[in-house]
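Engineer: the following comprises the amino acid sequence and a computationally predicted model.
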Amino acid sequence: MSTIEALAERLHDYMDDARINQVRRAYFYAEQAHEGQFRRSGEPYVTHPLAVATILADLHLDHQSLMAAMLHDVIEDTGIPKEALNEQFGEAVAELVDGVSKLTQIEFRTRAEAQAENFQKMTLAMARDIRVILVKLADRLHNMRTLGPLNYEKRHRIATETLDIYAPIANRLGMHSLCVELEDLGFSALYPMRSRYIRKAVETLRGSHREIIEEIQGRLEERLAERGLPGRILGREKHLNSIYNKMKFKHKPFHEIMDVYAFRIITDSVDDCYRILGAVHSIYKPLPGRFKDYIAMPKANGYQSLHTTLFGMHVNIEIQIRTEEMEQIANNGIAAHWLYKSEDSSVSQANQQRVDRWVRGLMEMRERADDSLEFIEHVKVDLFPDEIYVFTPRGKILEMPAGATPVDFAYAIHTDIGNACVACRVNRNLASLSVPLQSGQTVEIITAPGARPNPAWLNFVMTGKAKSSIRHYLKHQRRTESVELGRTLLKKSLNGFSIKLSDVSPERIQRVISHNQVSTFDDLLAEIGLGSRMAYIVARQLLPGDTDVAASDNTLEFGKGAEAGTVTIHGSEGLLLRFATCCKPIPGDPIVGLMDSGTGMVIHSESCDKIRLHPDDNHRLVHLSWAKDITSEFSVELRVELERQRGVIAELANAVTLADGNIERIGVEEQDAHLSSISLVVQVQGRKHLARVMRRIRNIRAVTNISRVRH
């Protein structure tokens, strides 16, 4: 069992006596506070905070983090207030303890809401001080090491939560060693039999392969000595969870995974890394496409190393080459920041900046998300990054998750760029916005003033930032449009009663707001715009002189008040103004709007069967008219009957093009030996343009009949 003196001895490696004494004092305070408390295993409770502090000492964390580790359960379990800790140990330590205490409330259970809500608390704590999450990760690691005495349900829940949240966070912070141990402990707790089987198989295989491993290592050491290159060579263990996941998700047999021999070469400088790469390539042949330079292009979590796969002695050999500092950062990630803090290390500072950027991104997503469930959905995407590296036109490197698209890239540069994105060039060629990007590509985003995100982007974007930004914009846009449409419809209904909205007194408006149980007048207008309330009824409620607001609800006839005036349509439908796909109205067609509860207005032709089929829904109809200066294009379906001739489809397409039309879809519906019936969907700007297109088609000699299709 570890003692405070054993810990103090270890701290002498990197801490002065004054700070070690502060850690000691925190231990004795915790020991007194937890007096009489025991763990499930029967040990005094204080052994847990001491073990957490020891884990942090192995990472060379500062004295305040170790003091917080000693005291992290004091507020929670002993009733000692934060103020008392502030007085005893200073504000920084008290804040850390308070942050970690709040995180101990993370009881994920089976309720997604609880998990998401608590994850938000964690994000806020991380934003204030990243050391909070480091103490929490050490706390979780010790709990995972001592799961034994707990019942099955609790072990299962803690292990699941560790694999879902804590191990990915450790990975995102670059803390590889801690992440690997959390994953293996979680895997062993969830699948004890599978874990035992894989561990036994690994040990057996390692014993039979010892000679090959020693021979490869000997040849590598010999070549480095020949060339005078400094470097220590370590064998690299594959951890159990990684082996299991490769077997499960990549459908690889155990022997195929274990037939790869992995080594790590640690050297003095970046220059030596590249020299050693040349040396190992001179012994064994490198496999094409398997070299990765993470020194020039570090991973999102700050990891740096050269990776190469060689073929030798009838086996594949994986080699990682890095400096001592890169080794520390690869294993301890953000925790290595404290180890190199006094040395002004550029690698450590870059790592710190990456973490700061990630936490800032989390805070941005948190502000944009409507609720905690949406927030955690966005964050989980970013917790499992398999990175690609793409370039801006100026040569700046951006890390993106595998499968990211140009839209993700646009939002990674800036939210405003993403919102205004209309097209892109990949390696100078125009490309689709939905195409997955590949490492090494140069991406240029083309924007346009007035452009806005397309809801369809949500089907293919990968990053949490892109998803949260698009959803945030669309919600805001939907709200703005619903308020505007509601205002237009209400004004139209009030015009029928010969009054203006500006004539209604603020007192009357307030009474109507209270009666309809909404917070603001804009909320009421938004509900009218969404079709959830009728403009005519709200107009009746707003009439001056009518003392009883509720009595106004009883009048439902679609009379003078509802019919007066029309709403003008400009053709650029928004999120709440949609054109019906059944009758496909175009400028010039007589049109009406049908209010669809919760989704806004659908515009139909007056002759549409759907309008005729709902005579009881007259109160949902809005009279509409077209604006004069519409330039948008609208889809129209035509049915063309013609004699079968060679090349007639090409002639048909040519006729549409000559009339400045655009073919959206073309298909043969029926045909026999002599006649064909063609379905043609064309884009036109209105009835006059449509007439011109139809006239061109009618002039084709083979055409016997043409008609517009209205479903």
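Structural biologist: Sure thing, it's come through.
Engineer: contacts and neighbour counts: CA atoms only from here.
Structural biologist: OK.
Engineer: for the stretch 251-400 of the chain, just list every one of the strands.
Structural biologist: With DSSP state E, counting those that start in this stretch as the criterion, the stretch 251-400 of the chain has strands at 260-267, 285-286, 292-293, 306-312, 315-323, 387-391, 397-401.
Engineer: other SSEs contacting the second one?
Structural biologist: In terms of contact count using 3 or more C-alpha pairs under 8 Å, 6 or more residues apart in numbering; DSSP states H and E, strand 285-286 is assigned the packing partners strand 306-312.
Engineer: got another, please set it beside the one above:
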Amino acid sequence: MTAATHPAPVDLSVLPPYVLALKERIAYLPDAQIERVLRAFQIGAQAHAGQERKSGEPYITHPVAVAGILAELGLDAETIIAAILHDTLEDTELSRADIAAEFGEVVAELVDGVTKLDKMRFGSRQEADAESFRKMLLAMARDLRVILIKLADRLHNMRTLGAKDGSSRRRIARETLEIFAPIAQRLGMNKIKAELQDLGFRALYPDRYRVISERIRAALGNRREAMGKIETALSVRLSAEHLQSRVVGRIKSPWSIYSKMRGEHKSFTQLMDVYGFRVVVDSAMSCYMALGVVHALYKPVDKRFKDFIAIPKANGYQSLHTVLLGPFGAPIEVQIRTAEMESVAESGVAAHWAYKTESGPANSAQARAREWLSSLADSSANTVSSSEFIENVKIDLFPDEVYLFTPRGHILSLPRNATALDFAYAVHTDVGDHAVAARVDKKLLPLRTRLESGQLVEIITAPSAVPNPAWLEVVVTGKARTAIRQYLKHLQHEDAVDFGHRMLDRALDAQGSSLDGIPSAVLDRFLEASKLKRLEELLSDIALGNRMPDVVASQLLASRGKKGGGKPQVSTHAHEKIRITGAERGVLSFANCCHPLPGDDIIGYLSSGKGIVVHREECPNVVELRKSPERCVAIEWDRDVHGDYRAELRIEVINRPGVLATVAAAIAAADSNIENVEYVERDAVAATLLFTMEVKNRKHLADVIRRVRRTGVVSGAYRYPL
């Protein structure tokens, strides 16, 4: 350990003013813990000796200020100490072992976690470095205090952003608005979120910030008397009903005004022409009594009441919200909550942290944050791609919630536009995987139905039901998307292994051998040389077009000792084609250039990473594909084929009113689903329509064409392309 970690006893008489201010803020801690914090300052000051901030101040002023922000939130001693030392590992000679020896493993782990976060750089919400963001969220899952320190660090950096150059200010401001403020909001830390947003707004758009701030000041000057009268009226009426309360006028922030002007397309006057008040009472029951009192004083506006006490927000926020018609003709927004709810609303997961033991109950924001972070950890474990993981997290990080009831009366919170299928996966992954329909407020509805707050939702399941790729277009939640993709990847792997096995067997068969005829020792050596762990990986690689079956077959036979010398025996089965049912959608795709249907003569082309792309034999592109014979796969349709397949129909019609409806009705009458229709050519006499539809096979398409030709408005109908 270095000498710097063995300071002399702290001399309180020589502490700088900013440390004395921190000492006052941590007065809630026991004396022994306060002494540890002051010792951390002395070690940090020695470690950072000679280092300065851009402003010219000693560097140690920054970590002490960060510790002060956390002390205002009432955080525990370990968090305060880690905040003071959070830059030492990266910027000084102090080591992790030194910190652990002096302050314990918990502090060392927190400092190490924050140091790793400091190395991350984010461009924007859309362009965030996905892997770094993933690591940050998983660090939060291990210990929430890591992100609390990081948020306090960011807040102090934003407060002192003026020392940075213009481009740095804009980059940090954008990062703050698009990454850190939403995380603070998701953790229920509304006070820090609001300050981060306004500081970010001021740095990113200084002119807009100045104009809106000046207009807010002017508007408040004109309405101060009215605000005072309403506040007095509310206080007097609440006191008359023997309710202990505190009434405070609320003022919208510049960022709040700006984002609502953009998002809701409202003018400044529309947004400022609203009076806001917060009523703080002593109990949840008093909240509802106070609600009755304010509704008796001013008439409530219909459909503008929200009960976040009975149904808390996803971040633990609780309050009653109501809108009243005030005495000056403008709406009055009133929030009613207890002092406890006020603390959680302002500080979120940080509320009452110092007084919570490990075994003690967490506040609602802490419990919900841990639940959210636990679900993130599960999602990360099941998601290979970092960008896919971030796509899922963004949905949870920027929600506009709807609150829904299960048949047992439990409440689930989902993002706005969530569907019944999202609800099914929120209940349980197994419920989602086997969902077939939903009963919403006792009405039977499809899984794609979008849900609204207050609805009672019951999911109907069937053991035979399984996810399909179309579900990914229906769901909006990260949990549902991850579960569906995981199932489809598993299905794709099974299909790929089966198909790859058939392709390799056929290739070996063409050379007079079979997979069973390859000794296991030879196969193991080949897999090891190819850096594959299992035979399934090799077979999947073949089906996905990453390896050529003929090449693999030749290599295996060569490894077995069949090279040179005798002429290989040619199998009598070599000409047999691989049969497909169309259900192998994990490894098969159907070419858009020719739209092959069951009943067509087909050929497969191995496309790297995509698997087998199926073309019609008469497709014009096949001539070019045959120039790479090693990638061509001999395939044919199985006798038993199910499902719907895309087809295009080119129809020439007489151009007159109602002709489109007539043709569409004929197609529908033939049990075909129309996906799209467009006019290819059109003049005063005739028109050419191109219908994209779903059919089951060639015979079904022929039936559609016959019905269309019988309409009497069609001069020609034929499959496209020919």
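Structural biologist: Yep, that arrived. Model, not experiment: these values are computed from the prediction.
Engineer: which residue is nearest the centroid of the first structure?
Structural biologist: Centroid-nearest residue in the first structure, with C-alpha atoms, centre = their mean: Gly464, separated by 1.8 Å.
Engineer: which of the strands of the stretch 251-400 of the first structure sits closest to Asn21 of the first structure?
Structural biologist: For these, the distance to Asn21 of the first structure is smallest for strand 315-323, at 33.8 Å, taking C-alpha to C-alpha.
Engineer: translate the residue nearest to the centre of the first structure into the numbering of the second structure.
Structural biologist: In the second structure, Gly464 of the first structure lines up with Gly478, judged by TM-score structural alignment.
Engineer: skipping adjacent residues, who's closest to its match in space?
Structural biologist: Distance criterion C-alpha to C-alpha, 6 or more residues apart in numbering; nearest residue to Gly478 of the second structure, sequence neighbours excluded, is Asn392 at 3.9 Å.
Engineer: tally of neighbours for the residue nearest to Ala673 of the first structure when sequence neighbours are not counted?
Structural biologist: For Ala673 of the first structure, ignoring the flanking residues on the chain, the nearest one in space by C-alpha to C-alpha, 6+ apart is Arg644 at 7.5 Å. Using other C-alpha atoms under 10 Å, the number of residues around Arg644 of the first structure comes to 17.
Engineer: contacting residues around the residue nearest to the centre of the first structure?
Structural biologist: Contacts of Gly464 of the first structure were listed using C-alpha atoms under 8 Å, 6 or more residues apart in numbering, and they are Met365, Glu377, His378, Val379, Lys380, Val381, Asp382.
Engineer: now Lys491 of the first structure
Structural biologist: Per C-alpha under 8 Å, 6+ apart, neighbours of Lys491 of the first structure: Lys500, Leu501.
Engineer: trace it over to the second structure, please.
Structural biologist: Per TM-score structural alignment, the equivalent position to Lys491 of the first structure in the second structure is Asp505.
Engineer: secondary structure element holding that match?
Structural biologist: Take DSSP states H and E as the rule and Asp505 of the second structure turns out to sit in helix 478-510.
Engineer: what of Lys584 of the first structure?
Structural biologist: Assigned by DSSP H and E, Lys584 of the first structure falls within no helix or strand.
Engineer: rewinding a little: buried subset of the contacts of Gly464 of the first structure as a ChimeraX selection?
Structural biologist: The ChimeraX command for the buried members of these (criterion: 16 or more other C-alpha atoms under 10 Å) is given here:
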select :365,378,379,380,382
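Engineer: could I get the contacts of Gly464 of the first structure as TSV with distance to Ala451 of the first structure?
Structural biologist: Below are the contacts of Gly464 of the first structure laid out as TSV (distance: C-alpha to C-alpha, whole Å):
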residue	distance to Ala451 of the first structure
Met365	22
Glu377	27
His378	24
Val379	27
Lys380	29
Val381	27
Asp382	27
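Engineer: Val294 of the second structure: neighbour count?
Structural biologist: Neighbour tally, Val294 of the second structure, other C-alpha under 10 Å: 22.
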